[in-house]
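# Provided below for reference: sequence and predicted model.
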Amino acid sequence: MTSDAAAASKNLGTGIRLRLSLMMFLQFFVWGAWFVTMGTFLGQGLGVSGSEISLAYLAQSLGAILAPLIIGLIADQFFSAQKILGVLHTAGAVLLWFAGDVSEFGLFFPLILGYMILYMPTLALVNSVSFRQMRDPERQFPSVRVLGTIGWIVAGLVIGWLGWEQGQLPLTFKMAAVASLILGIFSFTLPATPPTRRGEKSSVREMLGLEALSLLKSRSYLVFFLASIAICVPLAFYYNFTNLFLNEVGVEGAAAVQSLGQVSEVLFLLVLPFLLKRFGVKLTLAIGMAAWALRYVCFAFGDSGGMFWLLIVGLLLHGICYDFFFVAGQIYTNRFAGDRFRSSAQGLITLATYGVGILIGSLVSGPIVDAFATADGHQWRDIWVIPAIIAAVVLVLFLLLFKDRSTRASATVGLEAEVTTLEAPGTSLPVPRDTNPER
């Protein structure tokens, strides 16, 4: 095969690319349509405490913890990923519709908990559907995934343009419900993504997707896994309270302004393949973690007056924070897992980040925000310094402990030159060659 023919064989067809891109757009439009402003909806609309706001955001963690079970038990075993995606989004639309109508936290929480149990597995499913159509995910996935970021941006701009933060935030749940129903129906038209182990006799461990835990036998992946959990503790502060913070300090159209973070995410997502190839996984992940610490410093000292530019810088850092750690981590996980347990591995990393990490972060952030509550708001400078310190500590520990030399993400070289494949019963996982005599 000539080099031109080989390159052509790696290209996604236009029809498939468009469908995958629309899937990503709707996937993150649905999430961004209500998730960003939920803290303000609860704090100013329902008058709940910071701890209750964190409890509502904690629902995503419970959903993420169940995600590997749903993916491993169903997507890898029995039903096509795109069909499961359609069912989950259609059912989720119903719960979102009713969530916008409630006026008490006791009624709201079970609805949003049920929704997140349905939604969080879809994050791994859309990745699985995408990766299964790609021969060169490191090069092809970012250009598809970027439409998800654009979807999140559009949701924020719509909320800001319509002025829903001024007492009409229940409408955000209605908008998300309609989009979720559209995505649910559209999912059945996506490229077929059949289960990878249909008809095989499987143990309970295999059925639950726990074979992906074999990845943790590698020291490099274990450190990455633990760092993913730890960096999500400060991430919870951002998800749970940034919109409330911006509204309290007087930023007009806070949701729209906040979408600047996703604009930067688009730009940095496009350069991610080049950065991975040039600097490798370790430095890319470290840059992402460093940006988390810096952004919280910007939030701590910014305001809606003369220091407004610091808030803008903090929001624009979101592209580096998210792309250079989370998207790069998804690509790293995809490479490390191989074809056989790709869906389970994506579910596992969802468990680590949006599950365990956000769970811990939500439990920590709520009481901290309540501790700095005042009669007319919160002492935000004191609040933001805390996640900045946490992110800095995680960064230092990651730089000291992550020793993998096999993860330079080159689209042409891959892992072959620097890993040895060890065959374990029922698995075929690339395990880094042990080059550290002290390990």
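Looks like it arrived, so ask away. Numbering: from 1, shown residues only.
# CA only for contacts and neighbour counts going forward, please
Noted.
# what's the neighbour count on Gly305?
Gly305 is flanked by 10 other residues according to other C-alpha atoms under 10 Å.
# and the gap between it and Val251?
According to C-alpha to C-alpha, to the nearest Å, Gly305 stands 9 Å off from Val251.
# Common neighbours of these two, please.
Among the neighbours of Gly305, none is also in contact with Val251 (C-alpha atoms under 8 Å, 6 or more residues apart in numbering).
# what about Thr122, which helix or strand?
helix 105-132 (DSSP states H and E).
# cool, and Thr421?
Using DSSP H and E, Thr421 maps to strand 419-422.
# Which other helices and strands does that strand contact?
strand 429-432 (3 or more C-alpha pairs under 8 Å, 6 or more residues apart in numbering; DSSP states H and E).
# any residues touching the strand it packs on, and which ones?
Contacts of strand 429-432 (C-alpha under 8 Å, 6+ apart): 215, 218, 220, 336-338, 404-406, 415, 418-423.
# Repeat that for stretch 298-317.
249-251, 258, 260-264, 291-292, 294-297, 380-385.
# Mind listing what's buried along it?
298-304, 308, 310-317 (16 or more other C-alpha atoms under 10 Å).
# In addition, the following structure is provided for comparison:
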Amino acid sequence: MNTKIRIKLSVMMFLEFFIWGAWFVTLGTFLKSNLHASGSEAASVFSTQSWGAIIAPFIIGLIADRYFNAEKILGILHLIGAFLMYQMYVSDDVSIFYSYVLGYMILYMPTLALVNSVSFNQMNDPEKEFANIRVWGTIGWILAGLSISFLFHWDSAEGVTQGLLKNTFLLAGIAALILGLFSFSLPKTPPKVAATEKIKIGDIIGLDALKLLKDKNFAVFFISSILICIPLAFYYQNAHPFLTEAGVENPTGKMAIGQISEALFLLLIPVFFTRFGFKKTILVGMLAWAIRYVLFAYGNGSDLSFMLIIGIALHGICYDFFFVSGQIYTNSKAGEKYKSAAQGLITLATYGVGMLIGFAIAGWITDNYRINEKTVNWEMVWIIPAGIAFGVFLLFALLFNDKSKTEIEKEEVSAI
């Protein structure tokens, strides 16, 4: 890959995740302070990410993979997205805002696959080259958070009171406009499938991979993946409002610690896999979810603020050790025939079904554990997902066995 293309792909990744990080992190606080949304209304807005994840494969499979270059679809989706971001910026009613954010997420979620497609098309050895490009996405997310907190101060107590968080949508919209125009200069990435080839809906959403569920261990992993997304939804929906109410200064910038942690722990996954195997690695990720929420439940923004910072920093273990490890495990179990289908099915199950359930539960819990109209009982809001995460941890620990049948038989023989 020549330097010019490498720079273009890096800029593309940077902007792709800068856009998401510029508005999604502070969304919960914006909904509460600017639009006075209830927990259930906030849950509906956050669930648009899940609906986008469910619909995305159809946009990619039915349109992008068959009729148009990926970079052109990427450009069009981000240009429309920039318009919708502006509409979110000027919205002052949660129901109207919901319609715009739903439209936006249906368009944005497919772009996550499109930027990967554009990148992979330029690589001879994606396993070695992709990480160096993808890391710029994490940097973009981090820089968005740091800008909101330390450059613009929109998430300060005064900024939240003045309603300045709505400016995050303007920032994201400008970045979307830039990426939309920039996308047309990206390397050409033609369709992978002939337009005349017969469409199979099962292939698009990965239904062929359901055959893998005949394997008990994969079925346990699959169910655990859906269930662990319930506590994950609590973090996305409630972390920023909680940190803001707890009096943590520059909460958006401090939440970027989670992305820094994610980048660092990503490098440790091969070490954990080699030394401890898949089961122990993924169990560490599950347990980290329970620990972080206990830290959130009993920490505060003053003398125990270090507990909140540790909870944020655990994001790398929570996300990488479960989701990235899970993707690697799925890839190894699927085989060549079902690799794409299996990854698509896991994405649909987690970011689609699992998160959809999680956001609904998080909204219900937030509404039902209020001290008064303005104050939430955050201790209970975090203890409940901690309990769910620990329950999934026990389920996986007891039912999943990553040893092969041959290894079990050898152990039984040696025991005799």
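Looks like it came in fine. The structure displayed is predicted, hence computed values, not measured ones.
# circling back: which elements pack onto the helix holding Thr122 of the first structure?
Applying 3+ C-alpha pairs under 8 Å, 6+ apart, one finds that helix 105-132 of the first structure makes contact with helix 14-35, helix 50-70, helix 81-99, helix 137-162, helix 342-350.
# Ala373 of the first structure touches Gln379, doesn't it?
Yes: counting by C-alpha atoms under 8 Å, Ala373 of the first structure does reach Gln379; the two are 6.4 Å apart.
# Ignoring the adjacent residues along the chain, who's closest to Ala175 of the second structure?
Computed as C-alpha to C-alpha, 6 or more residues apart in numbering, the closest residue to Ala175 of the second structure that is not its neighbour in sequence is Ile19, at 6.0 Å.
# quick one: contacts for the aligned partner of that neighbour in the first structure?
The alignment partner of Ile19 of the second structure in the first structure, by TM-score structural alignment, is Val30. Residues in contact with Val30 of the first structure (C-alpha under 8 Å, 6+ apart) are Trp152, Ala155, Ala176, Ala177, Ala179, Ser180.
# Would you list the buried entries among those?
Trp152, Ala155, Ala176, Ala177, Ala179, Ser180.
# quick one: the counterpart of the first one in the second structure and Met255 of the second structure, what's the gap?
In the superposition onto the second structure, Trp152 of the first structure corresponds to Trp141 when matched by TM-score structural alignment. Trp141 of the second structure sits at a distance of 10 Å from Met255 of the second structure (criterion: C-alpha to C-alpha).
# same thing with Leu283 of the second structure?
Distance from Leu283 of the second structure to Met255 of the second structure, by C-alpha to C-alpha: 24 Å.
# which one of these two has more residues nearby?
Higher neighbour count among Leu283 of the second structure and Met255: Met255, with 24 against 19, using other C-alpha under 10 Å.
# Tell me which residue of the first structure lines up with the more buried one.
Per TM-score structural alignment, Met255 of the second structure is aligned with Gln258.
# Ile76 of the second structure now?
Checking with TM-score structural alignment, Ile76 of the second structure has Val87 as its match.
# Let me know the helix or strand that the closest residue to its match other than its chain neighbours is in.
Nearest non-adjacent residue to Val87 of the first structure, counting by C-alpha to C-alpha, 6+ apart: Gly184, 6.3 Å away. Assigned by DSSP H and E, Gly184 of the first structure falls within helix 170-187.
# Which positions within whichever helix or strand comes after that helix qualify as buried?
Next along the chain after helix 170-187 of the first structure, taking DSSP H and E as the criterion, comes helix 204-207. Across helix 204-207 of the first structure, burial judged by 16+ other C-alpha under 10 Å covers Glu206, Met207.
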